[in-house]
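1. no FASTA, just this:
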């Protein structure tokens, strides 16, 4: 699995922690930026990450901003993206199992750093269950066409 990772300034520190954890987990990733903690606009990072996932260049993406809201709104504008704003471990697991989310959004200012890392782990390890959930996800995919 290769993951696309991006943030804005409000999520920069958590992005760096997530990158460290991914490295320790031996999971490949690409950092779409920013490369330093200065004021930037979240769509400039959310959209390229979402497009890369949508095109199949990356299996999944992780986006972080202050609340995660801006990133999730921007990412969900990209066709084929099911970005989920998550603030707890259970939801991280379920959004993969039931919704087949392909982009995880987290808010650095509203989610504690240890919980955020556990959210990422749960989301990475969870797999889409298919079955009745496949039918529901396909309805969203069909509408998007």
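-> That came in fine, so what should we check first? Remember, predicted model here, so these are calculated numbers, not experimental data.
2. all contacts plus neighbour counts: C-alpha atoms, from now on.
-> OK.
3. how many other residues sit next to residue 30?
-> Close neighbours of residue 30, defined as other CA atoms under 10 Å, add up to 14.
4. try it against this one:
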């Protein structure tokens, strides 16, 4: 699992009085982490390699991600916050038993974290075409769905029951599922996840409607003429 530099990582560095933060090569630096570092004057630098032959350079600004077509089939980005940690492993095992390959973006313990960091990490992998679908678990699922839906091309749906999961995939072509560990039992979550993973988009009249969702999104992307 790649290292994650979240807003909490930056805040801890600031609280320790640090002026810069070494970021491991290949680490995922969340948008909130970058913004917080910028706003507080904390420099994010690439960590020195193990042999110490060169000093860390300033971390480059992120290039706006572009969606990549053709995500590998049956690949699932999986994330949670502290509220979802208790059931994450059970859902990961369930997905693997159904034939899916998991990319786990964290969190790795029940210590309190901020769900936007992990919802963003899940949505980003789907947006970039690195995974076919995403799953994010927090206390209720609403907040994570809001975050993931900020990423272009992501259609996240909170599905509290099996029918919602079917409809989200078959009619809305949803590609990220959010679940609430405090409102749903683990067995319900397993059934919902299985339905979400096992249902294909029906297309037809629904394709026209999903395209209209994409059209609304496109009006507000950078460079779009006359956002309205």
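-> Cool, the structure landed. Computed from a predicted structure; not experimentally measured.
5. what about the one residue sitting closest to the centre of the first structure, which helix or strand?
-> With distances taken as CA atoms, centre = their mean, residue 104 lies nearest the centre of the first structure, 2.2 Å away. Using DSSP states H and E, residue 104 of the first structure maps to strand 103-107.
6. name the residues that touch that strand?
-> Contact with strand 103-107 of the first structure is made by 11, 50, 53, 60-69, 71-72, 75, 81-87, 116, 120, 123, as judged by CA atoms under 8 Å, 6 or more residues apart in numbering.
7. residue range for that strand in the second structure?
-> Strand 103-107 of the first structure corresponds to residues 176-180 of the second structure when matched by TM-score structural alignment.
8. tell me where the first structure has helices.
-> 12-24, 43-54, 69-75, 89-97, 113-125, 132-144 (DSSP state H).
9. the last one vs the second structure, average distance?
-> Here helix 132-144 of the first structure, set against the second structure after superposition, deviates by a mean of 0.4 Å using mean CA distance after the TM-score superposition for the first structure.
10. any idea how far residue 9 of the first structure is from the residue nearest to the centre of the first structure?
-> Between residue 104 of the first structure and residue 9 of the first structure the computed distance is 17 Å (CA to CA, to the nearest Å).
11. repeat that for residue 129 of the first structure.
-> Residue 129 of the first structure is 35 Å from residue 9 of the first structure, by CA to CA.
12. could you do residue 74 of the first structure as well?
-> Distance of residue 74 of the first structure to residue 9 of the first structure, given as CA to CA: 16 Å.
13. so these two - more neighbours on which side?
-> Neighbours per residue (other CA under 10 Å) separate residue 74 of the first structure from residue 9, with residue 9 holding more: 22 against 17.
14. what residue of the second structure takes the place of that one?
-> Superposed on the second structure with TM-score structural alignment, residue 9 of the first structure falls opposite residue 82.
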